[in-house]
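Asks: sequence first, then the predicted structure, then my questions.
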Amino acid sequence: MDIQLQFTTESAPTLDVDVLAVVINDPAAPPAIVAELDEVLGGALARELERDRIKADAPSSVIVTGGASGPQRIVLVGFGPDVDGRIDALRVAGSRIAGAARTAEARTVAITGTDSTEEFAALTSGVTIGDFRIHHHRGEPKADDKPRYFGIEQLTLVTDEGSDAATAAKTAHIAATAQNWARDLANAPANLLTPIKLAEQAEQLAAKHPELSFRSLDRAALVDQGFGMFAAVAQGSHDEPRLIVLEWNPAGASETDAQRLALVGKAVTFDTGGISIKPSGGMQDMKMDKGGGCAVLGAMRAIAELGVQRRVIAVVGATMNMPDGNAYRPGDVITAKDGTTVEIISTDAEGRLVLGDCITYVKELGCGGIIDAATLTGAIIVGLGHRYTGAIAKPSSLLDSVLAASTDTGDLAWHMPLHDEYKAHLKTECADLKNSGTRDGGALAAGSFLQHFAQDTPFVHLDIAGSGMLPKPRAFYGTKGASGAGVRLMTKVAASWTA
């Protein structure tokens, strides 16, 4: 359920909400709203501040029961003015507000105590992302079961709707809501979200926006049009693959086909590893191997809802990687869409094959820069863990835009080099390339493989294998599972980069 965002200039002590969050920038000089609330609460908030429960130098929070009327609970959220990474800490605070709401089973939440544009945007992101929960496929509740709590339904910000703070909060809310949608898609079981059904989700998205067009290619079209790598991965699965294309063409946008931004996503809706089969332990999480493609769809949703004034094209390769009797094999040599021959070393290095053909295709359609997102390598998890996305790229204005967007949004990416030396990992005697090399620099070799197909087009490869699949809650993500990494970053780049 999406949170509904609204604004009010009503006095906070009279708000009829389940939880009121009050931002405390300086515990020694709290905002006037604290004294106003204390007139009803008998000084309870002042006592909490006197007890040093809200810190001047670190994120902190405390919950106080409300009065007979107005907010049922008050959450004091504190930050010192000199805290490092303060905006990111505000997102964490927003997630804590969502956690407090969940504990209280609160459906209505309000935030006051600040007029800062940055603070409202960060808190809104944190609440929206922190409120997310994995969709549970449970049966209908029994008559005597306790009603299920599905999260916050309404978030109210105490500010004028025409203010800059409200505008920033709306933008943050749209991007975070699109990220949560991408998380829902990525978390969906493979039997419930096949490549065809993922394409249907993209089609339904396009139907809501006249300036967003949809089309797709099926297995026969992929074979007929020479998507040799993509088709090889898909041939082991009885579930039909789909190549999904979304084009955002807002009225008034001036970019030519050759100037538009391209987003490319890997959506392997279930990855067994194919003939190079994975160990059974943890294989259930391979339903999330579609996370990159889902992030691209989430970014396109945000781009459309925000009305970003630049043309963007998205291509998502959706398939399963299964060990069928028709599956491709280690040792096979296949021909990519651009004519490159590729020796298969591991069928579990399938994502780069799907992406390579998708990159060639989007170049044929026309673009000025390419960002791809994929849960591609375990090597990136070894290098960066689960906090940062690996941004594997050569220096370019597109890379600069990605790194700036990372800082602005908190959708964090770390630049990893794409040196020509890594091409040596892909050399083989019987084909132009092989799809897997040594363990050393594995994430960078995968990026080098993709760079081969991007050629001279500005290109950034986002490896979200770590940042996109969380083994436990972290930062402002309130749950494990798919994080939607890349959605807010790609949305920001679409709004800011110029070819």
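Replies: Structure received.
Asks: going forward, measure contacts and count neighbours with C-alpha atoms only.
Replies: Fine.
Asks: wasn't residue 155 part of a strand?
Replies: Yes: per DSSP: H, G, I helix; E, B strand; the rest coil, residue 155 lies within a strand segment.
Asks: my read is that it contacts residue 3, right?
Replies: Yes: contact criterion C-alpha atoms under 8 Å: residue 155 and residue 3 qualify, at 6.6 Å.
Asks: tell me the contacts of residue 418?
Replies: If a contact means C-alpha atoms under 8 Å, 6 or more residues apart in numbering, then residue 418 has 392-394, 444, 447-448 as its contacts.
Asks: touching, residue 79 and residue 22? I think so.
Replies: No: using C-alpha under 8 Å, residue 79 makes no contact with residue 22, being 11.2 Å away.
Asks: quick one, strands of the stretch 151-300 of the chain?
Replies: Ranges of strands within the stretch 151-300 of the chain are 154-158, 212-217, 242-248, 261-271, based on DSSP state E, counting those that start in this stretch.
Asks: just those strands: most buried one?
Replies: strand 261-271 (a mean of 29; mean count of other C-alpha atoms under 10 Å).
Asks: take this one as well and set it beside the first:
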Amino acid sequence: MEFILSTESVLKIKADILVLGIFKGQKYSGVIKSVNDTLKGALKDLSEEEDFEGDLGKSLMLSSTLGKIASKRVLLVGLGEKAEFTQNTLRKVGILVIKKIKNISSSAVFSSEVSSSPGDVLAVSEGVLLGSYEFNKYKTNNTSENKIEKIIFSSNKIKAATFTQEIEFARLIADSTNLARDLVNEPPMYLTPSKLAEVASQVAKDGGLKCEIFDYAEIEKRGMNGLMAVSSGSEEPPRFIHLTYEPAKKTRKTIAVVGKGITFDSGGLCLKPPDSMRTMKMDMGGSAVVLGVMKAIAVLKPQVRVHGLIASCENMTGGKAYKPDDVINAYNGKTIEVINTDAEGRVVLSDALSYAVELKVDEIVDLATLTGACMVGLGSYTAGVMGNDQKLIDKIRNASDSVGEKTWQLPMDDELRAEIKSSVADIKNAGSKMGGAITAAMFLENFVGDVPWAHIDIAGPAFMEKESLWNPIGGTGFGVRTIIKYLSGK
């Protein structure tokens, strides 16, 4: 897809579709008035006929301009309430527009009303690229439905060099997010822990990152017994992945981004029911975020050292599978009583978090499709954020707000800590159903020491079972853009 900057009037730019944005209740003025007047009021007449008021997520297509302007059709897109307008609005506009027109057009021009600044161009183009995502590699007819070849921005306020920079950044963000989406969408028979390690190795090679892959023998040698235990029921061997980005200049700050990498979760001996098992290829969503982030960081080159850590295995039901009542001696020496083998994500993360502490990092952020409880509490579109450091939590939440990924902080209520106390070990891997997302985070807190740490439970927004207005079906790549913003400030 080609992106072009034009200083011509939108009335004169040739394209299949002209995209105009309008706020709710806005009177026709500027570019919209000019287009409507040239079309002899056709746009306004159609709006009134269809009761189109400019709500965000709504659009209206004028099917023919009868040659009165250079574009063949006009798409009027609602921007919602002006008081609530942000660049996230424009990102959504980009997604909406591409979904509306990708099957019917090869080119579109965005008017200056939605491309008046470099930030506007970035938001819209990012939305267009994210909205263009398809995962069809396993279909016999896998020809893309997207016919769009050219996106034109009409603006005389943006320099060409700045425009190019914004488009390049949008492509990087979209490519990194779409890598995470692809990984989540891969069938588990293909995306095994070993294959995930190969992808990580390629990301490192492409970006000039350091890459270490621990195989079964190395994991066992190092005493990563949580990862060993969870993987014990599977024929597929576990992998521990460590990518490192080292900035060109010396830096005092080091951050670890940790991802849960369960490439398939049957629940283990505490077997999931079929309906709950069906989408469990997505249980490596945290690891997909880590790889998407490291892909981007290698290009953006922030002045901070970044360790990307992934603990990856399958959770299966073989004869050697770990069992309820087992006690695991974790990597940092703490003992874990197994209550539920389907609470495996926190067990493998215990090793990864303890390993991160050994790297003497200044901050740790982990991402995991960890609990159904978080989905019950916050729904399918919002991630839960918890941790031991409010400043870090605020950084994460500010970053997520900036890029339009919804997060909400859950309270680490001390009264709930009794839920994970064990009578036979230091802690147990599951408590009651009440406050399950919080007690899972409290379990993880045992493995971060005094390091500032934030936990992001992405169980809800990492995967969509049906397409929504702003999200594709399947993997969403949720978290990639938030963590890139947090690490780079961009």
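Replies: Good, I have the coordinates. Since this is a predicted model, take the numbers as computed values, not measurements.
Asks: looking at the strands of the stretch 151-300 of the first structure, which is closest to residue 438 of the first structure?
Replies: Closest approach to residue 438 of the first structure among those is made by strand 261-271 (21.1 Å; C-alpha to C-alpha).
Asks: the second structure: matching residues for the closest one?
Replies: Aligned by TM-score structural alignment, strand 261-271 of the first structure falls on residues 255-265 of the second structure.
Asks: same thing with stretch 396-412 of the first structure?
Replies: Counting by TM-score structural alignment, stretch 396-412 of the first structure pairs with residues 390-406 of the second structure.
Asks: got it, and stretch 308-317 of the first structure?
Replies: Using TM-score structural alignment, the residues of the second structure aligned to stretch 308-317 of the first structure are 302-311.
Asks: show residues contacting that stretch.
Replies: 227, 238-249, 251-262, 287, 290-291, 294, 348-349, 351-352, 356, 487-488.
Asks: what number of residues are in the vicinity of the closest residue to residue 360 of the second structure other than its chain neighbours?
Replies: The shortest distance from residue 360 of the second structure to any non-neighbouring residue, by C-alpha to C-alpha, 6 or more residues apart in numbering, is to residue 254 (7.8 Å). Here the count is done by other C-alpha atoms under 10 Å, and residue 254 of the second structure has 18 residues near it.
Asks: wait, isn't residue 177 of the first structure in contact with residue 129?
Replies: Yes: between residue 177 of the first structure and residue 129 there is a contact at 7.4 Å, judged by C-alpha under 8 Å.
Asks: and the two? Which one has more around it.
Replies: residue 129 (29 against 25).
Asks: and residue 457 of the first structure, what's its match in the second structure?
Replies: That one, residue 457 of the first structure, aligns with residue 451 by TM-score structural alignment.
Asks: same deal with residue 332 of the first structure?
Replies: Match for residue 332 of the first structure (TM-score structural alignment): residue 326.
Asks: show me the contacts for its match.
Replies: By C-alpha under 8 Å, 6+ apart, the residues touching residue 326 of the second structure are 337-338.
Asks: over to residue 213 of the first structure?
Replies: Counting by C-alpha under 8 Å, 6+ apart, residue 213 of the first structure touches 206-207, 246-248.
Asks: please identify the residue in the second structure that aligns with it.
Replies: Under the alignment defined by TM-score structural alignment, residue 213 of the first structure is paired with residue 210 of the second structure.
Asks: could you pull out the helices for the stretch 101-250 of the second structure?
Replies: Ranges of helices within the stretch 101-250 of the second structure are 118-131, 160-185, 193-207, 216-222, 225-231, based on DSSP state H, counting those that start in this stretch.
Asks: chain center to the first one, what's the gap?
Replies: Centroid separation between helix 118-131 of the second structure and its chain, computed with C-alpha atoms, centre = their mean, to the nearest Å, is 16 Å.
Asks: ok, the longest one next?
Replies: In terms of C-alpha atoms, centre = their mean, the gap separating the centre of helix 160-185 of the second structure from the centre of its chain is 12 Å.
Asks: that one against the first structure, how far on average?
Replies: Relative to the matching residues in the first structure, helix 160-185 of the second structure has an average distance of 3.2 Å after the fit, by mean C-alpha distance after the TM-score superposition for the first structure.
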